[in-house]
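1. Got a predicted structure here, sequence first:
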Amino acid sequence: MTTTSFTEIADLAAPRLTPEMRAMCERIGRHDQYAAIDPERLMTEAAELTGLDDFGPDWFRTPLEVLCRALHEEGDLSPLGALTQRLQIQRLLCARLRVERFIKDHPDIDRPRGEPPIVIAGLPRSGTTFLHNLLAADPGVRALSAEEAEGPPEPAAAPAGDPALAAQRRLLDENLPLMKMMIDIDDGSTVEELSLLGLSFSSILFEIQGAPLPTYGAWFLSTDQTPAYEYLARVLRVLHWQRGGGPWVLKTIQHMAQLRPLTNAFPGATVVCTHRDPGAVVPSMSTLMAYGQRLSTRTVDPVRTAGYWTERVLGMVERCMRDRAGLEERQIVDVPFLRIRDDTDGVLDEIYARAGLPLTEPARTAMATVRANRHPHRHGRIRYDPAALGLDLDRIRERSAEYRARFAVPAES
């Protein structure tokens, strides 16, 4: 039996970047990237780039304004981070314009159809990515492709072998070498729908890409997200019309705190809630978030980041328990993290039985290949240091005791 070694992140608070990356950041910093993060300017640019002007339902405008203001006031964005956010928002606006044009050209698309999806709605770091990759391997279901991650692909999208994309990937790998130990980002990983929710600019996507955004997060949690989820369903109908396939398999950590909007927009969905000890989730999630900030923010503050994500994770479990009261238990599958590891076949059987779908031999064979090739710790493991993050794990477990008792989640050492 082999033993997986642990790696320490020595430069979490004081990142060491390659000379090539530092030189690129210096070049980008010669221009004011922040100035371009303006809602009206970005919408005008998107319209000019696409030649389109119909953004669809106006609900997205408020979250876009809240997001841009938070990025200016709280984002602490580096020049590279500001450029990345500006280009991302511009891409999302362009994708939204293409969605609306596609529906206008094919009005029969915009009607609910097909089988209800399977939606994984679990805590971060609770096995959701592994489970998503397993389910998406089934040829009888439909998962997002990388090209669809921000809506209908652009007509002139860069080919997979584009040298610029390869260079970008190399730079990221060189400056975030330990990222693959914390999250499954290899080629072939299943894509989640965070960016599709980002088409409404109401998505946890923007919070996980940089420093904490307290005002944006507060707006997000205090606002009914049903319109954003309804727009997600609208975009998925477009993508399904384009490429067909079986029922969707969806997943993102945001869903756990949004069960009511989720089930409003996807009636009949089978919701798979994965559960794990928040005392194990928070150090892992906080380290991942702080590590990723080295390219997007001017400074990295692991303690502040850990405090922010402590409240977000505990808020997820509280909202999950609150919202379960109004849902039909027959459409929910509760799966503790350790069961995904120790009883994978039983978990899959239960999900398919609850969804009323056949778990075919081709599906089992494809899933077995994923299990053989995508072991969660195949690249190694990170040693998380709660003390360096300013975390009180006893306090986190005390605050989550009701949640852990309800879903039979043991404390992890």
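-> Perfect, I can see it now. This structure is a prediction, so every number in the text was calculated from the model and none was measured.
2. For the rest of this, base every contact and every neighbour count on C-alpha atoms.
-> Noted.
3. how many neighbours does Leu232 have?
-> The criterion is other CA atoms under 10 Å. On that basis, Leu232 has 23 neighbouring residues.
4. okay, now the one to match up with it:
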Amino acid sequence: MTWRPPRRTEVAEQIYTEAAKDRAENPHRYRFDAQRVVERACRRGEYTPEQFAPGWADGLDAFLGSADQDGRLNALGIRMALQSATGRLLAGARIAQCRAARRDLCDAALPPPIVIIGGWRTGTTFLFRLLGTDPRLRAPLPAELVSPWLFIEPFRPDPTEVSATASQLLHTLNPDMAIVHPSGPSLPEECVLAMGTDLRNWGFTSMMRLPGYAEWLAAQDFTGSYARYREALQLLARHDDRRFVLKAPAHTAELDHLIETFPGLVVVQIHRNIVATLTSGASLFAVYRSTYSDDVDAFEVGRQQVTQSELWFRRALQVRDRTPTHAATFVDIDYRDLVSSPKTALQHVYSAAGMTPPEDLDALVDEYNRANPRDGKGQHRYTPEEFGLIPEQIRERFAFLD
């Protein structure tokens, strides 16, 4: 069986064609020029480069360089990469500006969050959004993560309206994205949307082919990146002191920085059959990348999944082995148990978090499933062979997880 990119609709094809035409007519707009990105960010926010997050220059060079040399991006992909870089620089400056003008924002208390980690496609989104239906917990929405400064005042905008246009465009370009990872302005989303104001963000590697950038990231110190993520959450906590429930597979790679930034947190790690994890993750990445590239090599995506996942899991094991019990509470959940008995999984999480479970957990789960049917947008189908993955070799390579 051969993996094929999702078929584009007529509307999507028109958007891609217009973007390609614009690139041909205005090539200067599509150059990975760091100076132009900086100038654009400064103009949009009336900032100077000194106001961007510390470390931004190295991050910008690494990200743009890899996107240019490795990305194989189409015109829309180049736009997205440049806009992402500009947006992250602006976010860093705006958060710093808010904190400088409002010292009270710097002191906002954050109860130790519940953070869900694990490999891609291991049920992290399901558990995260399920917990987010508990009114005592807060699972941030996309707009809140991308632009937290918009929500520091009592009379703040509706976050679902802020991100509605971008979400609609994304699903117009690639409807299959809703199958591999349901998303939208009203659905809580991953922490990576708020991270990377210094252009250090593992989330970028899911959307684009960035091997050079991924290699660079693996050697970076994320201490500052996580400190600034905490600052973003403090803005959101200004008028809402609920305990955060957060989620990102990328935290698996930086577990030491996560624990250092949020002492006393509860880390919920979900474990799934490694062959299924890597195969499903490869399918996810391939679909994502097909939005921004017309040249996606499924076998290469599979190889990247193996390499990246091994790095992340080995790092997480090392951190867990040396983390004292007072620094973090760990909860391990098997994917099969999560699927067969979400109620039991929730009970484990609430116990670790020192919280009394809702009175009727069955009703909470049933209501969530009614509102979010598992295959409501279509069924996600994949096989290891599509991505050049050999189950026996994978099981042997990842035997350290057993």
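-> Yep, it's here. What you see is a predicted model, and the numbers here were worked out from it, not measured in a lab.
5. Let me see the TM-score of these two.
-> Both chains were compared after superposition, and using TM-score structural alignment, normalised by the length of structure 2 their TM-score is 0.89; 391 aligned residues with a CA RMSD of 2.7 Å.
6. Give me the contact list for stretch 338-350 of structure 2.
-> Outside of stretch 338-350 of structure 2, the residues that reach it under the criterion CA atoms under 8 Å, 6 or more residues apart in numbering are Gly123, Leu131, Val268, Val331, Ile333, Asp337, Thr356, Pro357, Leu361, Asp362, Val365.
7. What does the fifth one correspond to in structure 1?
-> In structure 1, Ile333 of structure 2 lines up with Val335, judged by TM-score structural alignment.
8. Where strands are concerned, which of the contacts of stretch 338-350 of structure 2 count?
-> Cross-referencing the contacts of stretch 338-350 of structure 2 with the strands (criterion: DSSP state E) gives Val268, Val331, Ile333 as the overlap.
9. What's the local residue count around the last one?
-> Applying other CA under 10 Å, we find 20 other residues in the vicinity of Ile333 of structure 2.
10. I'd guessed Val238 of structure 1 sits against Arg101; true?
-> No: counting by CA atoms under 8 Å, no contact exists between Val238 of structure 1 and Arg101, whose distance comes to 10.7 Å.
11. which one of those two has more residues nearby?
-> Legend: neighbour count by other CA under 10 Å for Val238 of structure 1 and Arg101, higher for Val238 (21 against 17).
12. which pair in the contacts of stretch 338-350 of structure 2 spans the largest distance?
-> Of all pairs drawn from these, the widest gap by CA to CA lies between Gly123 and Thr356 and measures 22.8 Å.
13. against structure 2, where does the longest helix belonging to structure 1 fall?
-> Counting by DSSP state H, the longest helix found in structure 1 is helix 79-105. Across structure 2, the stretch matching helix 79-105 of structure 1 (TM-score structural alignment) is residues 75-101.
14. again with stretch 118-126 of structure 1
-> The counterpart of stretch 118-126 of structure 1 in structure 2, counting by TM-score structural alignment, spans residues 114-122.
15. And the contacts of that stretch?
-> With contact meaning CA under 8 Å, 6+ apart, stretch 114-122 of structure 2 is reached by 124, 127-128, 243-252, 265-272, 277-278, 280-281, 284, 309, 335, 353.
16. returning to what we had before: which member of the contacts of stretch 338-350 of structure 2 is positioned nearest Ser293 of structure 2?
-> Compare each of those with Ser293 of structure 2 using CA to CA and the shortest gap goes to Gly123, at 26.9 Å.
17. What's the local residue count around the nearest residue to that closest one once chain neighbours are set aside?
-> The shortest distance from Gly123 of structure 2 to any non-neighbouring residue, by CA to CA, 6 or more residues apart in numbering, is to Tyr335 (6.6 Å). Neighbour count for Tyr335 of structure 2, taken as other CA under 10 Å: 20.
18. do Val146 of structure 2 as well
-> The burial count assigned to Val146 of structure 2 is 20, neighbours taken as other CA under 10 Å.
19. Just tell me what it corresponds to in structure 1.
-> Using TM-score structural alignment as the criterion, Val146 of structure 2 maps onto Glu150 of structure 1.
20. Could you confirm that match falls within a helix?
-> No: remark: Glu150 of structure 1 does not belong to a helix; assigned using DSSP: H, G, I helix; E, B strand; the rest coil, it is coil.
21. For it, give its distance to Arg169 of structure 1.
-> Distance, Glu150 of structure 1 to Arg169 of structure 1, using CA to CA, to the nearest Å: 18 Å.
22. How about Pro116 of structure 1?
-> With distances defined as CA to CA, the gap from Pro116 of structure 1 to Arg169 of structure 1 amounts to 35 Å.
23. who has more neighbours, those two?
-> Pro116 (17 against 11).
24. burial measure for the spatially closest residue to the more buried one that is not a sequence neighbour, as a count.
-> Spatial nearest neighbour of Pro116 of structure 1, chain neighbours left out: Ala269 (4.8 Å); criterion: CA to CA, 6+ apart. For Ala269 of structure 1, the number of neighbouring residues by other CA under 10 Å comes to 22.
25. picking up where we left off before, so who does the match of Val146 of structure 2 touch?
-> Listed by CA under 8 Å, 6+ apart, the contact partners of Glu150 of structure 1 are Arg91, Leu92, Ala95, Ser195, Leu196, Leu199.
26. again, only using 7 Å
-> With contacts taken as CA atoms under 7 Å, 6 or more residues apart in numbering, Glu150 of structure 1 has the following neighbours: Leu92, Ala95, Ser195, Leu196.
27. Kindly report the same for Lys180 of structure 1.
-> His379.
28. That one pairs with which position in structure 2?
-> Applying TM-score structural alignment, one finds that Lys180 of structure 1 aligns to Ala178 in structure 2.
29. What's the first helix or strand after the helix or strand hosting that match?
-> Per DSSP states H and E: Ala178 of structure 2 is located in helix 177-180. Note on helix 177-180 of structure 2: by DSSP H and E, the next helix or strand toward the C-terminus is helix 204-207.
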